[in-house]
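Participant: Quick one, fold the following:
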Amino acid sequence: MTEIAPSTAADARDRIERGALLIDVRSDAGREANGAIEGATVVAKADVAAFAETLDKDREVVIFCGTTAGSGPVADYLDEHGFKAVSHVDGGFEALRDATGS
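Facilitator: Below you'll find the predicted structure:
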């Protein structure tokens, strides 16, 4: 199994600006407590497999959670299932929020 290394928040921001799909896998409680990133698609971790079936595996995907411990396994799952351009954000939501100004 290959582990996807986290990308910097600045790199994630650049990927999003180029059209990458941004996926928020935080809990509802996490979003309620801390806010959201504009344009992110919310997917519960338990629903990632079903959601992945609806996506083009060639589409670039950026995943974030509260920490890389939450987003890393999702990135690894997508990579293992044939997605070609997957990354997740080092520093999670807070780093991405700061980098995007959301």
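Participant: make it CA atoms for all contacts and neighbour counts henceforth
Facilitator: Noted.
Participant: For the residue nearest the centre of the chain, give me its contacts.
Facilitator: Closest residue to the average C-alpha location of the chain: Ile63 at 0.6 Å, with CA atoms, centre = their mean. Going by CA atoms under 8 Å, 6 or more residues apart in numbering, Ile63 touches Leu22, Ile23, Asp24, Val25, Ser71, Val74, Ala75, Val86, Ser87, His88, Val89.
Participant: hmm, who's touching the longest helix along the chain?
Facilitator: Assignment by DSSP state H gives helix 68-80 as the longest helix of the chain. Outside helix 68-80, the residues that touch it by CA under 8 Å, 6+ apart are 1-6, 25-26, 45, 48, 52, 63-65, 85-92.
Participant: Show the buried residues in the residues you listed.
Facilitator: 4, 6, 25-26, 45, 63-65, 86-92 (16 or more other CA atoms under 10 Å).
Participant: mind checking how far stretch 93-102 is from the chain centre?
Facilitator: Its chain's C-alpha centre lies 13 Å from the corresponding centre of stretch 93-102 when counted by CA atoms, centre = their mean, to the nearest Å.
Participant: Could you report the neighbour count for Glu60?
Facilitator: By the criterion of other CA atoms under 10 Å, Glu60 has 18 neighbours.
Participant: Here is a second sequence; please produce its structure as well for comparison:
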Amino acid sequence: MSDIKTINADEAYQMVKENKCNLIDIRELNELELTGKVEGANHIPMGNLEVLLDPHSDVYKNGQIDKDKEVVLFCAGGIRSEMSVKSLTDKGFKNISHIEGGFGSISNSSFKIV
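Facilitator: Predicted structure coming up:
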């Protein structure tokens, strides 16, 4: 999927540190309960992404997502987040990427797991 913007965990960490992105964990709730959450990440399960990432949704209205920043998705291993970026890009979303290797690579980076 060559039209998918892919970044690594270190690049994502730097973006979060510089407050330049919305980090979104698209794993299911039971996955977060088993492995932990990434500190500072928003949780929006994959099945709810299209609805909740709509600019008119409550997550934008409540300031949970900043529409002026890049949206960075991650899942457990990178497959679902890559598919989600492709799907959302096809629907007209811009400024969206995913973390290669997902939570697996995040857990071996500077991100704090809580």
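Participant: Tell me how they score on TM after superposing.
Facilitator: For this chain pair, the superposition-based TM-score is 0.84 by TM-score structural alignment, normalised by the length of structure 1; 102 aligned residues with a CA RMSD of 2.0 Å.
Participant: what's the helix or strand for the aligned partner of the residue nearest to the centre of structure 1 in structure 2?
Facilitator: Under the alignment (TM-score structural alignment), Ile63 of structure 1 pairs with Leu73 in structure 2. Per DSSP states H and E, Leu73 of structure 2 falls inside strand 70-74.
Participant: what does Lys86 of structure 2 align to in structure 1?
Facilitator: Residue pairing (TM-score structural alignment): Lys86 of structure 2 is matched to Asp76 of structure 1.
Participant: Mind checking which of the buried ones among the contacts of helix 68-80 of structure 1 land in strands?
Facilitator: When DSSP state E is applied, these are split such that Ile63, Phe64, Val86, Ser87, His88 fall in strands.
Participant: State the number of residues packed around Lys37 of structure 2.
Facilitator: Lys37 of structure 2: 20 neighbours (other CA under 10 Å).
Participant: do you know how far it is from Asp25 of structure 2?
Facilitator: Computed with CA to CA, to the nearest Å, the distance linking Lys37 of structure 2 and Asp25 of structure 2 is 8 Å.
Participant: Could you do Lys17 of structure 2 as well?
Facilitator: Going from Lys17 of structure 2 to Asp25 of structure 2 by CA to CA gives 17 Å.
Participant: cool, and Phe103 of structure 2?
Facilitator: 9 Å.
Participant: Spell out which residues are contacts of both of these two.
Facilitator: By CA under 8 Å, 6+ apart, Phe103 of structure 2 and Asp25 have these common neighbours: Phe74, Cys75.
Participant: Apart from its chain neighbours, what residue comes closest to Arg13 of structure 1?
Facilitator: For Arg13 of structure 1, ignoring the flanking residues on the chain, the nearest one in space by CA to CA, 6 or more residues apart in numbering is Thr100 at 6.1 Å.
Participant: hang on, isn't that neighbour packed against Asp14?
Facilitator: No: taking CA atoms under 8 Å as the definition, Thr100 of structure 1 is not a contact partner of Asp14, at 9.2 Å.
Participant: Going by residue numbers, what spans are helices in structure 1?
Facilitator: Under the criterion DSSP H, structure 1 carries helices at the ranges 9-17, 28-34, 48-52, 68-80, 92-100.
Participant: Rebuild those helices as a markdown table, extending it with distance to Ala40 of structure 1.
Facilitator: As requested, the helices of structure 1 are arranged in a markdown table below (distance: least, CA to CA, whole Å):
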| stretch | distance to Ala40 of structure 1 |
| --- | --- |
| helix 9-17 | 10 |
| helix 28-34 | 11 |
| helix 48-52 | 14 |
| helix 68-80 | 14 |
| helix 92-100 | 11 |
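Participant: Alright, I will stop here.
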